[in-house]
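Novice: Have a look; sequence and predicted model below, questions after that.
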Amino acid sequence: MLALTYDDPDRDSVEALLLECLDPAGPAVDPQVTALAVTCAGHVARLHGHIGPRLVARVRELLRDPLLGGRAEDAMDDIGAFASDALN
């Protein structure tokens, strides 16, 4: 997933994969994969200078998660620094 985030130029397909991994209603995903997906969301913003509103909303929801909240906060920091237009 990290390699795709860094190397795939199709931001939309990367975001779709990340959203799939972060979907609480979707199939169970290994917690380490979920944590990596949160981190990758921040990388998407940093690498592309933009991130979709659905992914931003999902990362925001995870701010309250006891296990993923810290990673979500880091990702939101990256989003704010590199794709601040996504926060409006």
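Specialist: Looks like it arrived, so ask away.

Novice: contacts, neighbours, all on C-alpha from now
Specialist: Fine.

Novice: Could you report the neighbour count for G52?
Specialist: Residues within reach of G52, counting by other C-alpha atoms under 10 Å, total 17.

Novice: putting a second one here so we can go through both:
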Amino acid sequence: MISKNQIEINFKSNDKNQVLKTLLYLTFNIDDFKWAQKMCLDTINTSADEDVIGVAITCIGHIARIYKKIDTALVTPVVERKRQDIRFSGRVEDALDDITIFVKNNSYH
């Protein structure tokens, strides 16, 4: 098991594959949806790498599907900003569909 501290260290890596693997690891293995959601949102907001941003958007959809909850007030604006970028529009649509399908009432309380 990789600790949250190690995950945060991995996100600072210059190795794109390490960052991608870490995104997927935290999405499927960390039992803290708020923290996983935050890490994905931070990545979407700060990464300059197209692949990393794309996977982080996809992971938001996975989090919605796995946990059946997500903070739409935090997630939706960040994801929506990427919709206008043709590189991410398909992933954004998929993530928003996952939120709509799997998150009851589309919000976290």
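Specialist: Thanks, I have it. No experiment lies behind these values; they were computed from the predicted model shown.

Novice: my read: L96 of the second structure touches C59, true?
Specialist: No. If you go by C-alpha atoms under 8 Å, L96 of the second structure and C59 don't touch, sitting 11.3 Å apart.

Novice: What segments of the second structure are helices?
Specialist: 4-11, 16-29, 33-46, 50-67, 72-83, 89-102 (DSSP state H).

Novice: May I see those arranged in CSV, with mean neighbour count as well?
Specialist: Below are the helices of the second structure laid out as CSV (neighbours: other C-alpha atoms under 10 Å):
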stretch, mean neighbour count
helix 4-11, 14
helix 16-29, 18
helix 33-46, 19
helix 50-67, 22
helix 72-83, 16
helix 89-102, 20
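
Novice: which residues touch the residue positioned nearest the centre of the first structure?
Specialist: Nearest residue to the geometric centre of the first structure (C-alpha atoms, centre = their mean): A41, 2.4 Å. Residues in contact with A41 of the first structure, defined by C-alpha atoms under 8 Å, 6 or more residues apart in numbering, are E15, L18, I51, L55, V59, A75.
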